[in-house]
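Engineer: build me a model from this:
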Amino acid sequence: MELTDRHRTYLQDHHAAAMITIARDGMPKAVRVGVALVGDRLWSSGTADRVRTKRLRRDPRCTLFVFDQAYSFLTIEARVTILDGPDAPQQNLALFRVMQGRPTGPLNWYGDELDDEAFLARMTAEQRVIYEFAPTHAYGPA
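Structural biologist: Model prediction:
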């Protein structure tokens, strides 16, 4: 399914989300993440060794609950592709530029201001991956 213009507008303004994955025993597991539209793709970031990454490799279904500080929300059911190739550091750079609203210049990373080279090196060292969401259903008053 394609996200509607209304969904896209909401996602441009809201980056806080809960990502719900499915444990081996079928129990849903939630974690807070950041999400953003990078071009026409909905992305989040993680690391190769995170539990949610392992869950998504086993079962790529997840639900995103994107929210604001009041009561509006957007729920997106999706299938996830993990982008972990040699482009992953550059893809993380693009994602965090959108999430931080900084199209150029240094990015903040755990309190440090990093230029592109240092940021890419950090993404490589942390084995950062991109979660790419292919929405199958979306709902909410967003």
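Engineer: for the rest of this, base every contact and every neighbour count on C-alpha atoms.
Structural biologist: Fine.
Engineer: so which elements touch whatever helix or strand residue 74 lives in?
Structural biologist: Residue 74 belongs to strand 73-83 when elements are defined using DSSP states H and E. When contacts are defined as 3 or more CA pairs under 8 Å, 6 or more residues apart in numbering; DSSP states H and E, strand 73-83 packs onto helix 51-58, strand 61-67, strand 128-139.
Engineer: please generate a structure for the following sequence too, so the two can be compared:
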Amino acid sequence: MDSSVFTLPNNVQVKYKFSPAKYDCKHLLIVMSGFNIPDPTIYDFQNTLAHCRSNILWITDDFNGLPAYCLCNDMRFDIELGVSKLIDSVIILLDSCHVSILGASKGGSITLYYGIKHKIKNIISVVPQFNIGSYVATGTYWEHVGKK
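Structural biologist: Coordinates of the predicted model:
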């Protein structure tokens, strides 16, 4: 399954993958990516969800080659708008009333944000990062993310 790109008029590009439901499952599972080493922008849980029957929308946190917590770069929140529009578009396209969102670590933080914003009833957030600023501060492994 190849990555696709959802592009907004302001040229924000949100990278994602989509796997259609197996059988007649009417559920959508949205998966947000966490930090990974060596590539911090990979899609999470691909192998784990190989047998999942739901429609699955994987959203990677890759903006100009760096993660941005799917929120902003240079304090411009165009990324947040793009991710929200992608989520809304897929929910509308699938006419899906049963939606879950999943993420771990950084992805868990992103999951909480978008789950609450989009009123998704099923939010699965594993070890979310609550102190994001401390996680990307100067002197940490991910400081290059905080500088953008």
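Engineer: tm score of chain vs chain?
Structural biologist: The pair, once superposed, lands on a TM-score of 0.25 when counted by TM-score structural alignment, normalised by the length of the first structure; 77 aligned residues with a CA RMSD of 5.9 Å.
Engineer: hang on, the earlier thing: now do the strand holding residue 74 of the first structure: everything it contacts.
Structural biologist: 7, 10, 53, 56-57, 60-67, 129-142 (CA atoms under 8 Å, 6 or more residues apart in numbering).
Engineer: distance to residue 92 of the first structure for the helices and strands packed on strand 73-83 of the first structure - can I get that in TSV?
Structural biologist: Below are those laid out as TSV (distance: least, CA to CA, whole Å):
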stretch	distance to residue 92 of the first structure
helix 51-58	15
strand 61-67	19
strand 128-139	7
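Engineer: pick the most deeply packed of these.
Structural biologist: Of these, the one with the most neighbours on average (mean count of other CA atoms under 10 Å) is strand 61-67, at a mean of 22.
Engineer: helices or strands up against that strand?
Structural biologist: strand 16-22, strand 73-83.
Engineer: pull the residues that contact it.
Structural biologist: Residues contacting strand 61-67 of the first structure (CA under 8 Å, 6+ apart): 11, 14-22, 56, 73-80.
Engineer: let's see that with 7 Å instead.
Structural biologist: Contact with strand 61-67 of the first structure is made by 14, 16-21, 73-80, as judged by CA atoms under 7 Å, 6 or more residues apart in numbering.
Engineer: got a list of what the residue most central in space within the first structure touches?
Structural biologist: In the first structure, the C-alpha nearest the mean C-alpha coordinate belongs to residue 44, at 1.2 Å (CA atoms, centre = their mean). Applying CA under 7 Å, 6+ apart to residue 44 of the first structure gives the contacts 34, 35, 36, 130, 131, 132.
Engineer: how about a cut-off of 10 Å?
Structural biologist: 15, 17, 19, 33-38, 82, 92, 95-96, 99, 129-133 (CA atoms under 10 Å, 6 or more residues apart in numbering).
Engineer: mind giving me the packing neighbours of the longest helix anywhere in the second structure?
Structural biologist: Looking across the second structure with DSSP state H, the single longest helix is helix 78-94. With contacts defined as 3 or more CA pairs under 10 Å, 6 or more residues apart in numbering; DSSP states H and E, helix 78-94 of the second structure has these neighbours: strand 4-7, strand 13-19, strand 27-32, strand 55-59, helix 106-117.
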